[in-house]
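S.K.: got a predicted model here, sequence first, then my questions.
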Amino acid sequence: MQQGKKTSDSKTVLTDIVLPPDTNFHGTIFGGNVMAYIDKVASIAAMRHSRSMVVTASSDSLDFISPVKTGEAICLEGYVSFTRKTSMEVFVKVEAEDLLTGERRLTATSYLTFVALDDQGKPTPVPPVIPETEQEKWHYDGAEERFQQRKKRRQQRLERKNI
C-alpha cells in the first residue's frame, strides 16, 4: 500500500478578476465559466496528489450560492478530500472578493471525481489522503456516503439508457 499524502499537499488556489466579457446580461459571471475554473483547479489538485495524468470521472453537487459580479475577483480553492484505489474526490470552494474592501463571500461549492492514469491511459493506484484540519476531516468523513450516492446515480443512468 502506498504511503498517504496530506490534504494540504494537493491544495490548489486560483484567483482571477471578472471582466465584462466573462459575464451575462446581469453583470455576473457565466456559470459555465465558473464550472471551467472548478474543473481546472480540481484537475491540478488531483495531479498534485497522484503525480499522474488524470481524467474527470464525475462532477456533482455544484451548488451556486451567490453570483460573482463584474469587477470582483473569483477565488477558488481545491484539494483532494478522499481517495479510493484509482480515484480521487476533490472539493472546490469558490468565493467572490470585493477588491476594494477585501470582503469575501462564498459563491459556490463542488465535488468532482478524478481517475489517475498511467502512461498507457489505464487507471493507476493513488495514495490515500490524510486529512488534518477539522474542515478536511469533515469532507473526508462524508466521502463514503457521497461515493455511494454517485454509484447509485450512475447505476440508475446505466439502467435507463434512453434518458
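M.R.: Looks like it arrived, so ask away. Numbering: from 1, shown residues only.
S.K.: when you work out contacts or count neighbours from here on, use the C-alpha atoms and nothing else.
M.R.: OK.
S.K.: skipping adjacent residues, who's closest to residue 28 in space?
M.R.: In this structure, residue 28 finds its nearest non-sequential neighbour in residue 69, 4.3 Å apart by C-alpha to C-alpha, 6 or more residues apart in numbering.
S.K.: and the helices in the protein?
M.R.: With helices called from DSSP state H, the chain shows them at 31-50, 134-141, 143-159.
S.K.: structure two is appended below for comparative analysis:
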Amino acid sequence: MIDNKFKHISDSQVVINELMLPSHSNFNGKIHGGYILSLLDQIAFACASKHSRAYCVTASVDTVDFLSPIEIGELVTMRASVNYVGRSSMVIGIRVEAENIQSGEVKHCNSSYFTMVAKDENGKSIAVPGLILENDHDIRRFVKSIKRNKMKSNRKREFHETDFSSKEYLHILEDHNVKLL
C-alpha cells in the first residue's frame, strides 16, 4: 500500500549534469553566477514538483553560497533533495559540484537552499506530503532548515520594524567603512 501522506527523501531527489560552455561564461572567463542561479531554480522546481506532484513556485532563495568558480569545459552536477516540508512549502537543498573531465578532479562549488510552494491550478497553496526521515543526516538537514526558517522570520521582522531611529544604531557603524555627513 502506498502512503501518499509521507514520502521518502529519495523519492523526490533530482540530479542534473551539464557541460559548461563558453556561452555560459562571464567577462572573466568563469561560468556566470546568474546562469548557475537559473539552473538552481530549475532543479529546485523539479525536485519540489516531484515531491508534491504539483506545480511549484519559488518563494525565496534562502542561501546561495558560491564557494569555488566553475570553469568552461567542466561538467557540473547538481543534486537536489527535499530537506524540509511545511504545510505547502518545501526547502530544497542543492549541492553543486564541478568536475574537470580531463583530470577527474571534483570540487564543491555551491550550496543552496530554495523555498518552494506547491500551488493548485488556481494558484492557491496546497498541502504537500510529509517527509520520512530515515537517519541522523536526514534529521540534521530538517532541523537546520527549521533554524534557517526562524532566522529568516527574525530578519523579516527586523527589516519591517517601524521604530527605527538612526541614533540608536550609530554605534554599529563604528567598525564599518562609512562616513557620516
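M.R.: Ah, there it is. The model shown is predicted, which means the values in this text are computed figures rather than measured ones.
S.K.: counterpart of the residue nearest to residue 28 of the first structure over in the second structure?
M.R.: Under the alignment (TM-score structural alignment), residue 69 of the first structure pairs with residue 71 of the second structure.
S.K.: repeat for residue 114 of the first structure
M.R.: Residue 114 of the first structure maps onto residue 116 in the second structure when the alignment is built from TM-score structural alignment.
S.K.: so what's the residue nearest to residue 28 of the first structure up against?
M.R.: The neighbourhood of residue 69 of the first structure, defined by C-alpha atoms under 8 Å, 6 or more residues apart in numbering, consists of 18, 23, 27, 28, 29, 96.
S.K.: turn those residues into JSON lines, including distance to residue 60 of the first structure and neighbour count.
M.R.: Putting those into JSON lines (distance: C-alpha to C-alpha, whole Å; neighbours: other C-alpha atoms under 10 Å) gives the following:
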{"residue": "18", "distance to residue 60 of the first structure": "24", "neighbour count": "20"}
{"residue": "23", "distance to residue 60 of the first structure": "23", "neighbour count": "17"}
{"residue": "27", "distance to residue 60 of the first structure": "26", "neighbour count": "17"}
{"residue": "28", "distance to residue 60 of the first structure": "22", "neighbour count": "19"}
{"residue": "29", "distance to residue 60 of the first structure": "20", "neighbour count": "22"}
{"residue": "96", "distance to residue 60 of the first structure": "21", "neighbour count": "25"}
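S.K.: and which of these is nearest to residue 74 of the first structure?
M.R.: For these, the minimum distance to residue 74 of the first structure (C-alpha to C-alpha) is 4.9 Å, reached by residue 96.
S.K.: what's the nearest residue to the closest one if we skip its chain neighbours?
M.R.: Leaving aside its sequence neighbours, residue 96 of the first structure sits nearest to residue 74 (C-alpha to C-alpha, 6+ apart; 4.9 Å).
S.K.: no more questions from me, cheers.
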